[in-house]
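**Q** what would the 3D arrangement of this be:
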Amino acid sequence: MKYFVFIFSFFTAISATQAQEIAFSKIDKSPLDVVIHRDNNNQAIARVIYSRPAKRDRTIFGELVKYGEVWRTGANEATEIDFFYDVTINGNLVKAGAYSIYTIPGEDKWTFILNSQTNQWGTKHDPEKDVLKVTMDSMPSPQTIEEFSISFVEDPDGLILFMGWDDTLVNLPIQVAQL
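**A** I've put the predicted structure just below:
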């Protein structure tokens, strides 16, 4: 019995020491977020999983995120979008499934890229796996957006995917091909 108490005490002391060493200051500075668009019957249509980097007094577009270069559209792992139904984007049919989102920001227009590879680090874009590239309009945001944000808005023809950060907003209309 004394042996058991000794072993239990030993492992308890080690666990307490390890818990004290956890560095909460190393918590991700670009936290993970999820946005889901549902229909009137509460069925999921689309979901985006992404990390939200912060502006932190930096100039974002044109400096931190270069114009004309592929951007992971967030931070950390590649941003992922799941379509639970077939959708149409700019006249192009996109089958239900999971995709990574990349963008190429520009001053007036952006390129939206759907890529068939998922679960990879965001800077590992493989253009051979791109399944869709379409243009999105860029517009100034009415206010500064501190953390990169993605949202869906209901539209009579489907939904609109909005992305915004710093002083920039972009949007992409998406139509549900079937329900």
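**Q** can we go C-alpha only for contacts and neighbour counts from here?
**A** Noted.
**Q** isn't residue 38 right up against residue 84?
**A** No: with contact defined as Cα atoms under 8 Å, residue 38 does not reach residue 84; the gap is 10.1 Å.
**Q** can you give me the helices for the chain?
**A** 2-20 (DSSP state H).
**Q** thinking again about what came up before, common neighbours of residue 38 and residue 84, please.
**A** Shared contacts of residue 38 and residue 84 (Cα atoms under 8 Å, 6 or more residues apart in numbering): 44, 45, 46.
**Q** nearest to residue 22, of the residues you listed?
**A** Proximity of the shared contacts of residue 38 and residue 84 to residue 22 (Cα to Cα) peaks at residue 46, which lies at 35.9 Å.
**Q** can you pull the contacts of the residue most central in space within the chain?
**A** Central residue of the chain (Cα atoms, centre = their mean): residue 50, 2.3 Å from the mean position. For residue 50, the contact set (Cα under 8 Å, 6+ apart) comprises 32, 33, 34, 74, 75, 77, 78, 79, 80.
**Q** please pick the buried ones from these.
**A** The neighbour count (16 or more other Cα atoms under 10 Å) marks 32, 74, 75, 77, 78, 79, 80 as buried among those.
**Q** please provide the structure for the following sequence as well, for comparison with the first:
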Amino acid sequence: MKKILAALFLAIFTLSANAQMTALPSGGNKRASVYEQVGLTDITIHYNRPHVNGREGQIWGKLVPVGYVDQGFGPSKASPWRAGANESTNITFSTDVKIEGHLLPAGRYGFFIAYDPNECTLIFSKNSTSWGSFFYKEGEDVLRVKVKPIAADKSVEWLRYEFTNQTTDAATIQLEWEKLIIPFHVQVDLVDNQLTWFRNELRSEKGFTWEGWDQAAFYCASHKINLDQALAWTDTATSVGFGGNRSFVAWSTRAMVLDSLGRSADAMAAMKKALPYGTLNELYFYARGLTKTKQNKAAFDAFKIAYDKFPDEFLSNAGMARAYSAVGDYKKALTYAQKALVQAPNQPNKDIVTKMVATLQQGKDIN
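**A** Reported below is the predicted structural model:
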């Protein structure tokens, strides 16, 4: 009989191990994850959410012990808190980041906290697969930082992680539970990450046309970084083989890069190549930018190219009004402004040109 029972037990155990039924996690602690992109960096936290469950005042310093403790199981005799429940909490960064100003390489980490009411120690461990913190080893720590816990205004029933105070290149990650918040600041190198993305993507199908090379170069020119490589990127963008040799955008980006390098004469030469390929909008707003910086002769030439290429249209007439006004010929500017007024496509544009006409009639510059 005992042999029969033993055989049945073995059979049932084997079936159970191979065909586990879906059930709530141990203790009802919900599995959860939170994801945010900070800059171009993907940050994901996987954790289990314990709840207060009527234990107000018994969480911090009691259920979550102070410092490091012997949990009575596993090899670790000095374990931090698992920063959640059940399995160890994991946090993944797709790029290198700085945690509270300290560099942490890209990767997946086990996340632990040595709680203290005055100053908590946050631990990022290369061991991200062990259960809880029973197998914690200090030698596997990649980074430790200290942060001050903050009292919360309202109690949080289920432990949660939130991203707050977000900017283009930083965020604060907060563990919130009961009436306590444990925050830490994450900073990313957005510019370096962006350049890395560009370099990788230009080796993919996005590098088969001029637009990708131009976008990368324009970013560098706008931020005045990586200019030598950006200039090489504009060589590709404006080449015949990549199709940008007849693009106003590609040539004007090259001019921006050259100007950022202090090569003004070369920048002007690049813009001369750009102008014949411009649309009416491109030419008008380029020339408009020149009037704002008082480059009146260059602005006149650009407005004239737009007018000759797109004669007697609203923007070309408005452009010539600005062109003649820039060189002080208000009488001739007025004739073009009056033409533009008749052609205004909508009320906002009509209001703008009406004001231009009135200003020119007073003998004043409309730029």
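**Q** TM value for the aligned chains?
**A** Once superposed, the chains reach a TM-score of 0.80 (TM-score structural alignment, normalised by the length of the first structure), with 156 aligned residues with a Cα RMSD of 2.0 Å.
**Q** re the thing from before, which one of residue 38 and residue 84 of the first structure has more residues nearby?
**A** Neighbours per residue (other Cα atoms under 10 Å) separate residue 38 of the first structure from residue 84, with residue 84 holding more: 17 against 14.
**Q** that one matches what in the second structure?
**A** Aligned by TM-score structural alignment, residue 84 of the first structure pairs with residue 94 of the second structure.
**Q** check residue 45 of the first structure too.
**A** By TM-score structural alignment, residue 45 of the first structure lines up with residue 42 in the second structure.
**Q** quick one, what contacts the match of residue 84 of the first structure?
**A** Residues near residue 94 of the second structure by Cα under 8 Å, 6+ apart: 41, 42, 43, 106, 107.
**Q** do the same with residue 35 of the second structure
**A** Going by Cα under 8 Å, 6+ apart, residue 35 of the second structure touches 42, 43, 44, 45.
**Q** tell me the buried residues within those.
**A** The neighbour count (16+ other Cα under 10 Å) marks 43, 44, 45 as buried among the contacts of residue 35 of the second structure.
**Q** mark which of the residues you listed are part of strands, please.
**A** Members of these lying in strands (criterion: DSSP state E): 43, 44, 45.
**Q** next up, the contacts around the closest residue to the first one other than its chain neighbours.
**A** What it means is residue 43 of the second structure. Distances taken as Cα to Cα, 6 or more residues apart in numbering place residue 93 nearest to residue 43 of the second structure, at 4.8 Å, with adjacent residues excluded. Residue 93 of the second structure sits next to 41, 42, 43, 44, 106, 107, 108 when contact means Cα under 8 Å, 6+ apart.
**Q** 6 Å - rerun?
**A** Contacts for residue 93 of the second structure (Cα atoms under 6 Å, 6 or more residues apart in numbering) come out as 42, 43, 106, 107.
**Q** got a list of what the alignment partner in the first structure of the last one touches?
**A** Under the alignment defined by TM-score structural alignment, residue 107 of the second structure corresponds to residue 97 in the first structure. Taking Cα under 6 Å, 6+ apart, we find residue 97 of the first structure in contact with 82, 83.
**Q** if we go to 7 Å?
**A** By Cα atoms under 7 Å, 6 or more residues apart in numbering, residue 97 of the first structure lies in contact with 82, 83, 84.
**Q** just these now: which is nearest residue 129 of the first structure?
**A** residue 82 (16.1 Å).
**Q** that closest one contacts residue 48, correct?
**A** Yes: counting by Cα atoms under 7 Å, residue 82 of the first structure does reach residue 48; the two are 6.4 Å apart.
**Q** tell me how many other residues crowd residue 62 of the second structure.
**A** Residue 62 of the second structure is flanked by 9 other residues according to other Cα under 10 Å.
**Q** which parts of the stretch 101-250 of the second structure are strands?
**A** Counting by DSSP state E, counting those that start in this stretch, the stretch 101-250 of the second structure has these strands, from start to end: 102-104, 107-114, 120-125, 141-147, 150-164, 170-187.
**Q** out of those strands, which is the most enclosed?
**A** Ranked by mean neighbour count, those are led by strand 107-114 with a mean of 23 (mean count of other Cα atoms under 10 Å).
**Q** quick one: it to the first structure mean distance?
**A** With mean Cα distance after the TM-score superposition for the first structure, strand 107-114 of the second structure departs from the first structure by a mean of 0.5 Å once superposed.
**Q** now that strand and strand 141-147, what's the angle there?
**A** Put simply, strand 107-114 of the second structure runs at 50 degrees to strand 141-147, going by axes from the mean of the first three to the mean of the last three Cα atoms, to 10 degrees.
**Q** contacting residues for residue 99 of the first structure?
**A** Taking Cα under 7 Å, 6+ apart, one finds 80, 81, 82, 114, 115, 116, 117, 118 in contact with residue 99 of the first structure.
**Q** over in the second structure, see which of the residues you listed survive.
**A** Contacts conserved in the second structure for those, using both residues aligned by TM-score structural alignment, their matches' Cα atoms under 7 Å: 80, 81, 82, 114, 115, 116, 117, 118.
**Q** which residue in the second structure aligns with residue 144 of the first structure?
**A** Using TM-score structural alignment, residue 144 of the first structure lines up with residue 155 in the second structure.
**Q** wait, its match touches residue 178, no?
**A** Yes: counting by Cα under 7 Å, residue 155 of the second structure touches residue 178, with 4.6 Å between them.
**Q** residue 132 of the first structure matches what in the second structure?
**A** When the second structure is aligned by TM-score structural alignment, residue 132 of the first structure is paired with residue 143.
**Q** what's near enough to touch its match?
**A** By Cα under 7 Å, 6+ apart, the neighbours of residue 143 of the second structure are 104, 123, 124.
**Q** which of those residues does the first structure keep?
**A** Kept across both, from the contacts of residue 143 of the second structure, using both residues aligned by TM-score structural alignment, their matches' Cα under 7 Å: 123, 124.
**Q** so what's the residue count around the nearest residue to residue 58 of the first structure once chain neighbours are set aside?
**A** Using Cα to Cα, 6+ apart and skipping residues adjacent in sequence, the residue nearest residue 58 of the first structure is residue 64, 7.5 Å away. For residue 64 of the first structure, the neighbour count with other Cα under 10 Å is 10.
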